[in-house]
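J.: only geometry, no sequence info:
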């Protein structure tokens, strides 16, 4: 059976920076849980960040590839550098995915770790820009199909395709 890595906050775990969860209420995800497919993971917690914690964003003008290559940082509004936590958490997510034979991931959009299509612009003014989070980028670069919480149907179709082989 193929496994799915899923952001812990989407499963109702209170691991977000603000101590909240963002549970995804979807029958497909419920079925995957019942089938034992889900591997629940929070890269930010795995990277050593506490709950709650200050919000963090990739610095303006940079992207996840820059962060992973050491050319950019992930910062809090006060300017604290939390890059190492995000990079470590991304590598932890990849190791978890590889250990469990994960073929796709369902991640929380807009997060500096898990965002797939958009992330905050680094100014802490609530503006989003096209881009990926550090974990989403690393997983994709290693062949894991990544989807956000609004793409469960597409993720399910991809899983069916992979299982048909």
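T.: Sure, I can see it. Owing to the predicted nature of the structure, the values given are computational and were not obtained by experimental measurement.
J.: make it CA atoms for all contacts and neighbour counts henceforth
T.: Fine.
J.: in the chain, which spans are helices?
T.: For the chain, applying DSSP state H gives helices covering 27-34, 43-46, 64-68, 83-100, 134-141, 152-164.
J.: what's the angle between the fifth one and helix 83-100?
T.: Same thing as helix 134-141. 40 degrees (axes from the mean of the first three to the mean of the last three CA atoms, to 10 degrees).
J.: Can I get the helices of the chain in a markdown table including distance to residue 13 and mean neighbour count?
T.: Putting the helices of the chain into a markdown table (distance: least, CA to CA, whole Å; neighbours: other CA atoms under 10 Å) gives the following:
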| stretch | distance to residue 13 | mean neighbour count |
| --- | --- | --- |
| helix 27-34 | 14 | 14 |
| helix 43-46 | 11 | 22 |
| helix 64-68 | 25 | 20 |
| helix 83-100 | 16 | 20 |
| helix 134-141 | 18 | 23 |
| helix 152-164 | 19 | 14 |
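J.: could you dump these to TSV with distance to residue 109?
T.: Shown next, in TSV, are these (distance: least, CA to CA, whole Å):
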stretch	distance to residue 109
helix 27-34	16
helix 43-46	14
helix 64-68	14
helix 83-100	15
helix 134-141	10
helix 152-164	12
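J.: Identify whichever of those lies nearest to residue 75.
T.: helix 83-100 (7.0 Å; CA to CA).
J.: Next one: residue 56 from residue 150, what distance?
T.: 22 Å (CA to CA, to the nearest Å).
J.: try it against this one:
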């Protein structure tokens, strides 16, 4: 998990040397979700597209390996870290094993991050590929769906290699980022990152 101090320690970008951010493509509005949509609209992420002091690199790991549209998939038997270590699998809603494709996609995302000199990554939370704080434990369409603390496969790959990762739900961190790149930005108060919300604390209170 990336901490707020990691955001505060980012350099102040310029037009000549923009801050390089790798973003889940759906958060940037690309229609690469499993059902051919952008998985909704996320103003907190879309706002970053307007700054000329930021270079946004967009990538969808699942589209890379499986195309769009595609089945929904989730991690079974652990987290993205466990998938990378061969201890968990990625299965679709109909039981297809997509583990190998998800690992290949995570390796491609890591390659892009390294080649582009990425300084921050913003990913779609809860995704089996891009979740950075919360993911499903098993099939999200199960009658009694279960969440777990953990990262998706691509997020785990990036975190393992030292990249700073936040989600579109980390509103406090995003406010710090806006302030870093825009001297005229007035930071909103009382915003929280995902792991600081009442829902998160209540759901995971015994973990």
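T.: Sure thing, it's come through. A quick note: this is a predicted structure, and the numbers were derived from the prediction, not measured.
J.: Fetch the TM-score of the aligned pair.
T.: Laid over one another, the chains give 0.86 as their TM-score (TM-score structural alignment, normalised by the length of structure 1), with 158 aligned residues with a CA RMSD of 2.1 Å.
J.: picking that back up, so which of the helices of structure 1 gets nearest residue 127 of structure 1?
T.: That would be helix 64-68 among these, by CA to CA, at 16.9 Å.
J.: Output the residue interval of structure 2 matched by that closest one.
T.: Counting by TM-score structural alignment, helix 64-68 of structure 1 lines up with residues 80-84 of structure 2.
J.: Give me the mean deviation of the matching stretch from structure 1.
T.: Compared with structure 1 after fitting, stretch 80-84 of structure 2 deviates on average by 1.0 Å (mean CA distance after the TM-score superposition for structure 1).
J.: Residue 56 and residue 150 of structure 1: which is more packed in?
T.: Neighbour count, other CA atoms under 10 Å: between residue 56 of structure 1 and residue 150, residue 56 has more, with 26 against 14.
J.: How about the contacts made by that one?
T.: 74, 75, 76, 77, 82, 112 (CA atoms under 8 Å, 6 or more residues apart in numbering).
J.: so who does the residue nearest the centre of structure 2 touch?
T.: With the centre of structure 2 defined as its mean C-alpha position, the nearest residue by CA atoms, centre = their mean is residue 123, 1.9 Å away. Residues counted as contacts of residue 123 of structure 2 (CA under 8 Å, 6+ apart) are 23, 24, 27, 130, 131, 132, 155, 165, 166, 167, 168.
J.: aligned partner of the second one in structure 1?
T.: It stands for residue 24 of structure 2. Per TM-score structural alignment, residue 24 of structure 2 is aligned with residue 7.
J.: That match against residue 44, yeah?
T.: No - judged on CA atoms under 8 Å, residue 7 of structure 1 makes no contact with residue 44 at a distance of 10.1 Å.
J.: picking up where we left off before, out of the helices of structure 1, the one nearest residue 21 of structure 1 is which?
T.: Closest among the helices of structure 1, once you apply CA to CA, is helix 43-46, at 13.2 Å.
J.: Need the contact partners of that closest one.
T.: Everything outside helix 43-46 of structure 1 that qualifies as a contact, by CA under 8 Å, 6+ apart, is 15, 51, 85, 86, 88, 89, 90, 92, 93, 113, 135.
J.: From the residues you listed, pick the one nearest residue 128 of structure 1.
T.: Distance to residue 128 of structure 1 across the contacts of helix 43-46 of structure 1 (CA to CA) is lowest for residue 113, with 14.1 Å.
J.: ok, that closest one - contacts?
T.: Contacts of residue 113 of structure 1 by CA under 8 Å, 6+ apart are 43, 44, 86, 90, 132, 133, 134, 135, 136.
J.: Now check it against structure 2: what is it aligned to?
T.: Checking with TM-score structural alignment, residue 113 of structure 1 has residue 129 as its match.
J.: Repeat that for residue 104 of structure 1.
T.: Correspondence of residue 104 of structure 1 to structure 2, assessed by TM-score structural alignment: residue 120.
J.: Likewise for residue 92 of structure 1?
T.: In structure 2, the residue paired with residue 92 of structure 1 is residue 108, using TM-score structural alignment.
J.: and if you look at residue 140 of structure 1?
T.: So, by TM-score structural alignment, residue 140 of structure 1 is matched to residue 159.
J.: ok, that match to residue 103 of structure 2 distance?
T.: For residue 159 of structure 2, the distance to residue 103 of structure 2 equals 14 Å [CA to CA].
J.: Residue 130 of structure 2 too?
T.: Distance from residue 130 of structure 2 to residue 103 of structure 2, by CA to CA: 12 Å.
J.: what residues do these two have in common as contacts?
T.: 153, 154.
J.: if I read this right, residue 125 of structure 2 contacts residue 168, doesn't it?
T.: Yes - counting by CA under 8 Å, residue 125 of structure 2 touches residue 168, with 6.9 Å between them.
J.: Done for today, thanks.
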